[in-house]
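[1] sequence-free structure coming up:
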């Protein structure tokens, strides 16, 4: 169940805290559950999806935890003019955050107004803070006397940090997301509690950034590979009625078949053909779930997205989402 709560304390200095705790059973639902974000998810693994979102937000700071049981390709935008600083807490399989491979003791960051390109592991969980530029820049200048803009230029999207620094940041994020979201009903001084949590998170994030800034690796090769993947996505969506071939993609992008396949292997771990098929299947699922009254025939929707063999379409759909397309439509019409 989705649960949003607002609390106001100290009329002279009120604080509003919004919490969300929701389990999901659909990748499209997962993409829209995290407050304040704009996200587009493409499920890569076959099978029924299960996810969890926990979010606590107040006064320009959001703390969230997101878990999923399937590998997903995420294209996302954080709230405008905000920094994202966090940790992967579960990684089962290969996972790439803006080109950097996640592992134990890695810090993940997203600069303000940058697009997030994130391929999650087969089973994954991340815990992160989203902090408005004004809050983080003021805190960095006033408390540590450093320029956050200059600091962020020295930090890659994925950096290895000392275990002690990671543990401190994880503790601060855990208290914010888990303890606070579960205990707002208790008779506590929410204003003071949030001030304490916020200060701990800001301090821990800043210490993690300073530790990460001592590393100097860059990720230029992945940027090229990710650009190829993004171009294939754009072509798939703009020419969705066409039976695109690998040759068509290579000609349009002016890359070799080997380069194309290598890019997809490095970024997503699947073939270009499988990725194009998954992107189209997600668009079909979105129409069935969110516009069921406009669907006169599943076959018509599938054909519009480039599937002409209904038996193959049905098999691909069931394998990817763990249910038939007719069940998706039936459930949507029953809501």
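    Yep, that arrived. What you see is a predicted model; the values in this text were computed from it and never measured.

[2] use CA for all of it now, contacts and neighbours both
    OK.

[3] Break down the chain into its strands, ranges please.
    For the chain, the strands defined by DSSP state E cover 18-24, 38-43, 51-58, 61-68, 72-77, 82-92, 96-97, 100-101, 106-110, 115-119, 123-132, 158-160.

[4] Select, out of those strands, the one closest to residue 320.
    Residue 320 sits nearest to strand 38-43 of all those, at 7.5 Å, using C-alpha to C-alpha.

[5] Neighbours of residue 300, how many?
    12 (other C-alpha atoms under 10 Å).

[6] residues contacting it?
    By C-alpha atoms under 8 Å, 6 or more residues apart in numbering, no residues touch residue 300.

[7] picking that back up, just send the strands of the chain back as TSV, with distance to residue 327 too.
    Shown next, in TSV, are the strands of the chain (distance: least, C-alpha to C-alpha, whole Å):
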stretch	distance to residue 327
strand 18-24	17
strand 38-43	18
strand 51-58	20
strand 61-68	22
strand 72-77	22
strand 82-92	30
strand 96-97	33
strand 100-101	37
strand 106-110	38
strand 115-119	28
strand 123-132	25
strand 158-160	40
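
[8] Deepest-packed of those, please.
    strand 106-110 (a mean of 25; mean count of other C-alpha atoms under 10 Å).

[9] Distance of the residue lying closest to residue 56 once chain neighbours are set aside relative to residue 57?
    Among residues not flanking residue 56 along the chain, residue 19 sits closest, at 4.4 Å (C-alpha to C-alpha, 6 or more residues apart in numbering). The gap separating residue 19 from residue 57 is 7 Å, by C-alpha to C-alpha, to the nearest Å.

[10] among the strands of the chain, which is nearest residue 191?
    strand 51-58 (10.4 Å).

[11] How about residues contacting that closest one?
    15-27, 30, 33-35, 62-69, 176-178, 180-181.

[12] ok, 7 Å please
    16-25, 30, 34, 62-69, 177, 181 (C-alpha atoms under 7 Å, 6 or more residues apart in numbering).

[13] for stretch 26-33, same thing?
    Against stretch 26-33 from outside (C-alpha under 7 Å, 6+ apart): 24, 39-41, 43, 49-51.

[14] swap the cut-off to 6 Å and go again
    39, 41, 49 (C-alpha atoms under 6 Å, 6 or more residues apart in numbering).

[15] Return the residues in contact with the last one.
    This points to residue 49. 25-26.

[16] hmm, try it at 10 Å
    Contact analysis of residue 49 by C-alpha atoms under 10 Å, 6 or more residues apart in numbering lists 24-28, 30, 43, 68-71, 320-322.

[17] put this beside the first:
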């Protein structure tokens, strides 16, 4: 029997490559998984999970047809997207249609497939997820989100969710130090929350009331004043909704009316300005561009450098050389 190869990068990143299907189940702590190989082939399984505080993301690959059954703990709320072919796959006894998000949120669930599996998922802490959705919408989580089933959603939102979470996994796998700073963790959690919300709000919309313009403008000013004093803490969008006393949609309307940009774009511009300010103030030459960028919550460093250059018409390394 092949010996499974287990990789422990640190206490936040765990991975396994194995040909032993039972080892794969045992490796996934508190998920109560059971695997049964259904079709012929020499099994190869790959599993990678990244723990981000109250949120976990994972990617799992199997090269032969199998049945996976699970009874996750009640405090877990997983939402999964298939990167592999859906034509031969069933979830909770029903065929998985194109553009479907898998809600493994209602206790027992199972998935079976004939060929291979490639899936990514975000697993939220139930209480934290409910709290953040309330901040974003002003409403409670729809009960329909808490039922294990495959739900049709907007194709673009689903693609953005699948590729967004997968890209975050790839970035952290390649460079685990990006999650060592609190601000980077907060930005990653916020990004994944909003990617998931954009998928789910299509399946069962939350009811949101549109408030009047004066209240929206008042909320925007409160957010701007807060960011002027505490922007270096890199607040998340749910936190800004709480400060403004507005749902995300109303906050977005307000920012578009007041500044012509979304709150997400404004926060990103604020963070880029924060990086530039810190680079220019760097008198000791001890800090590197990457350190400053991570401190402001940027983990995709190539994209960061491109956006920085577009905004300020120079590379961040050029700014740093000016300071020194």
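    Structure received. Since the model is a prediction, treat every value here as computed from it, not as a measurement.

[18] before we move on, the earlier item: just the closest of the contacts of residue 49 of structure 1 to residue 101 of structure 1, please.
    Nearest member of these to residue 101 of structure 1, counting by C-alpha to C-alpha, is residue 71, at 14.0 Å.

[19] And the closest one, what's its match in structure 2?
    Aligning on TM-score structural alignment places residue 71 of structure 1 opposite residue 65 in structure 2.

[20] re earlier: ok, the contacts of residue 49 of structure 1 in structure 2: which stay?
    With both residues aligned by TM-score structural alignment, their matches' C-alpha atoms under 10 Å, the contacts of these that structure 2 also has are 24-27, 43, 68-71.

[21] Show me the two of the residues you listed that sit farthest apart.
    Taking C-alpha to C-alpha as the measure, those have their most distant pair in 24 and 71, spaced 14.9 Å apart.

[22] still on that earlier bit, in contact with the counterpart of the residue nearest to residue 56 of structure 1 in structure 2, which residues?
    Here residue 19 of structure 1 is matched to residue 13 in structure 2, going by TM-score structural alignment. When contacts are counted by C-alpha under 10 Å, 6+ apart, residue 13 of structure 2 touches 7, 48-52, 56-58, 169, 172-173, 176, 179.

[23] so which of these hold up in structure 1?
    With both residues aligned by TM-score structural alignment, their matches' C-alpha under 10 Å, the contacts of these that structure 1 also has are 7, 48-52, 56-58, 169, 172-173, 176.

[24] Tell me the one among these nearest to residue 183 of structure 2.
    residue 52 (11.8 Å).

[25] Translate residue 48 of structure 1 into the numbering of structure 2.
    Aligned partner of residue 48 of structure 1 by TM-score structural alignment: residue 42.

[26] before we move on, back to that, quick one: which of the contacts of residue 49 of structure 1 sit in helices?
    If you go by DSSP state H, these have 27-28, 30, 320-321 in helices.

[27] which among those residues gets closest to residue 193 of structure 1?
    Taking these together and measuring to residue 193 of structure 1 by C-alpha to C-alpha, the closest member is residue 30, at 28.9 Å.

[28] Tell me which residue of structure 2 lines up with the closest one.
    Per TM-score structural alignment, residue 30 of structure 1 is aligned with residue 24.

[29] and its match, how many residues sit next to it?
    19.

[30] again, but for residue 163 of structure 1
    12.

[31] Could you find the counterpart of it in structure 2?
    Residue 163 of structure 1 maps onto residue 155 in structure 2, by TM-score structural alignment.

[32] Quick check: chain neighbours aside, which residue is closest to that match?
    Nearest one to residue 155 of structure 2, counting by C-alpha to C-alpha, 6+ apart, is residue 99 at 5.3 Å.

[33] Now do the same contact list for the one you found.
    81-82, 86, 150-159.

[34] One more: residue 257 of structure 1?
    246-247, 249-251, 263.

[35] and stretch 128-140 of structure 1, which stretch of structure 2?
    Alignment of stretch 128-140 of structure 1 against structure 2: residues 121-133, by TM-score structural alignment.

[36] where do the helices sit along the stretch 151-300 of structure 1?
    For the stretch 151-300 of structure 1, the helices defined by DSSP state H, counting those that start in this stretch cover 163-174, 180-182, 190-212, 220-238, 246-253, 257-267, 272-290, 298-304.

[37] following the helix or strand where residue 292 of structure 2 lies, which helix or strand comes up?
    Using DSSP states H and E, residue 292 of structure 2 maps to helix 289-295. Following helix 289-295 of structure 2 in sequence order, the next helix or strand is helix 301-312 (DSSP H and E).

[38] what angle sits between that next one and helix 155-174?
    Orientation check (axes from the mean of the first three to the mean of the last three C-alpha atoms, to 10 degrees): helix 301-312 of structure 2 against helix 155-174 gives 110 degrees.

[39] From the contact counts, what lies against helix 301-312 of structure 2?
    helix 263-280, helix 289-295, helix 316-323 (3 or more C-alpha pairs under 10 Å, 6 or more residues apart in numbering; DSSP states H and E).

[40] Mind putting the ones you listed into CSV with distance to residue 224 of structure 2?
    Shown next, in CSV, are these (distance: least, C-alpha to C-alpha, whole Å):
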stretch, distance to residue 224 of structure 2
helix 263-280, 9
helix 289-295, 20
helix 316-323, 25
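
[41] The ones you listed: which one's closest to residue 307 of structure 2?
    Using C-alpha to C-alpha, the nearest of these to residue 307 of structure 2 is helix 263-280, at 8.1 Å.

[42] buried stuff in the closest one?
    Buried residues in helix 263-280 of structure 2, counting neighbours by 16 or more other C-alpha atoms under 10 Å, are found at 263, 267-268, 270-276, 278-280.

[43] Need the kept ones among the contacts of residue 13 of structure 2 in JSON lines (columns: distance to residue 219 of structure 2).
    Below are those laid out as JSON lines (distance: C-alpha to C-alpha, whole Å):
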{"residue": "7", "distance to residue 219 of structure 2": "47"}
{"residue": "48", "distance to residue 219 of structure 2": "41"}
{"residue": "49", "distance to residue 219 of structure 2": "38"}
{"residue": "50", "distance to residue 219 of structure 2": "35"}
{"residue": "51", "distance to residue 219 of structure 2": "33"}
{"residue": "52", "distance to residue 219 of structure 2": "30"}
{"residue": "56", "distance to residue 219 of structure 2": "32"}
{"residue": "57", "distance to residue 219 of structure 2": "33"}
{"residue": "58", "distance to residue 219 of structure 2": "36"}
{"residue": "169", "distance to residue 219 of structure 2": "34"}
{"residue": "172", "distance to residue 219 of structure 2": "35"}
{"residue": "173", "distance to residue 219 of structure 2": "38"}
{"residue": "176", "distance to residue 219 of structure 2": "37"}
